[in-house]
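Peer 1: Give the three-dimensional model of this entry:
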Amino acid sequence: MSPHYEHPNAPVSEDPRAFWEARYGGDQVWSGKVNAATAALTADLPPGRALDLGCGEGGDVIHLAEAGWDATGVDLAEAAVTRARRAAHKRGVAERTHFMAADLTDTGSGWGLPDDAGAPGFDLVTASFLQSPVALDRERILRHALTLLAPGGRLVLVSHAAPPPWAPAEFAARGHFPSPADELTVLGVTVCGDERWDVATAEVRTREVTGPDGQAAALEDTVVVVRRR
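Peer 2: The predicted structure is shown next:
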């Protein structure tokens, strides 16, 4: 997926698959680099089996594979995952990466999780900016992701907490920028956790960026990490 503030004119009713295929159907969209917050939040975790939701062109998946993870990326757009597979091959991690084009709202899918009896689940599920200007049932997607975590596994969720300074005022007013409390509500997890979940992180973090006209800016991200007990 893409940061949703980049598409202020997209109609909410537009077909999601058509929208994202068109988005990725031209030149490469992203830099290929991992999301910095995701990299920091996963740096000290022992490698295992990982899943990235809305993987786009595969930057986060490839980073995890380079760190030793067996990493799967799922995105709605076939054009995106085709580009991700090429990038993984170029960077020498094709054997540790798996990409699939699929509807993330299909909760009957294991999103690449092996269906053999010995597979306990994913040790890590990541979702970086899983926000969309067209229809996206985030609650359905993220709650299903929780069910796929192995014991001790973590869901790492990074979202835009506020629009950038250069976003049109009318778009900033109608956009949805979740707080940590919003995200925990979506997940159905209390801030203190419960017998199933520990909330390791639930906060807003600031990062420095360079805007489209070369201006310095500080962007706010909502960061939530939930661990399955």
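Peer 1: rest of the way, CA atoms for contacts and neighbours
Peer 2: OK.
Peer 1: what's the burial count for Arg86?
Peer 2: Using other CA atoms under 10 Å, Arg86 has 13 other residues around it.
Peer 1: So which residues of this structure form helices?
Peer 2: 16-24, 36-42, 59-66, 78-90, 138-147, 169-174, 180-187 (DSSP state H).
Peer 1: Identify the residue nearest the geometric centre of the protein.
Peer 2: Most central in the chain under CA atoms, centre = their mean is Ala127, positioned 2.1 Å from the mean C-alpha point.
Peer 1: Tell me how many other residues crowd Glu170.
Peer 2: By other CA under 10 Å, neighbour count at Glu170 equals 9.
Peer 1: now the other sequence, so there's something to compare against:
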Amino acid sequence: MALERAAQHAQEAGVADRIQWRRLDLAGWEPATRFDLVSAQFLHSPVELPRNSVLEAAARAVAPGGRLLVVGHESFPPWSRHPEPQEPLPTAAELAAALGLQSPGWALETVASVDRDITGPEGQTGTLTDSVLRARRLEA
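Peer 2: Now for the predicted structure:
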């Protein structure tokens, strides 16, 4: 459903011919092609998901001159149904280091922790911190 909605928005914006939508099992995904933009948004799951392996594959899928954009939570709100992670969720800086994006082959463009106000399902309010990482693969 989400991919269909995104494809419709792309069509309405006149950019549908520039986007390739994929529905894949990310746990076993290995990129066969390189892309100008690889985006991973809130890649969290209450079931087992090899998040670091998936994001490493995403970085390998970025073409020279292209960008990797990863946005995720640094913590979950108190009302979340996610089980408490065994390790703290990484900051953007920690993720950049873990993915090897601080190497000469990459330029870090955004490495930030961003606070935003949120409202829970029963009207409760709070602040959530998200990590934002945007890196450009340098020309080969």
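Peer 1: ok so, going back, give the aligned equivalent of the residue nearest to the centre of structure 1 in structure 2.
Peer 2: Here Ala127 of structure 1 is matched to Ala40 in structure 2, going by TM-score structural alignment.
Peer 1: Look up how far Val132 of structure 2 lies from the nearest residue to that match once chain neighbours are set aside.
Peer 2: Computed as CA to CA, 6 or more residues apart in numbering, the closest residue to Ala40 of structure 2 that is not its neighbour in sequence is Val70, at 4.8 Å. With distances taken as CA to CA, to the nearest Å, Val70 of structure 2 is found 6 Å from Val132 of structure 2.
Peer 1: what do you get for Leu37 of structure 2?
Peer 2: Taking CA to CA, one finds Leu37 of structure 2 at 15 Å from Val132 of structure 2.
Peer 1: The two: which is more packed in?
Peer 2: Neighbour totals were compared for Leu37 of structure 2 and Val132, and Val132 leads with 21 against 18 (other CA under 10 Å).
Peer 1: wait, isn't the more buried one in contact with Leu68?
Peer 2: No: contact criterion CA atoms under 8 Å: Val132 of structure 2 and Leu68 do not qualify, at 10.6 Å.
Peer 1: How about Ala7 of structure 2, nearest residue that isn't a chain neighbour?
Peer 2: Ala16 (6.7 Å).
Peer 1: Report how many residues lie close to that neighbour.
Peer 2: For Ala16 of structure 2, using other CA under 10 Å, the count is 15.
Peer 1: just the strands in structure 2 please.
Peer 2: Assigned by DSSP state E, structure 2 shows strands spanning 35-41, 62-73, 106-119, 125-137.
Peer 1: can I get these in CSV with distance to Arg81 of structure 2?
Peer 2: As requested, the strands of structure 2 are exported to CSV (distance: least, CA to CA, whole Å):
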stretch, distance to Arg81 of structure 2
strand 35-41, 18
strand 62-73, 14
strand 106-119, 15
strand 125-137, 15
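Peer 1: To Arg51 of structure 2, which of those lies closest?
Peer 2: Smallest distance to Arg51 of structure 2 across the strands of structure 2 (CA to CA): 10.3 Å, for strand 35-41.
Peer 1: mean per-residue distance, that closest one to structure 1?
Peer 2: Following superposition, strand 35-41 of structure 2 is found to deviate from structure 1 by 0.6 Å on average (mean CA distance after the TM-score superposition for structure 1).
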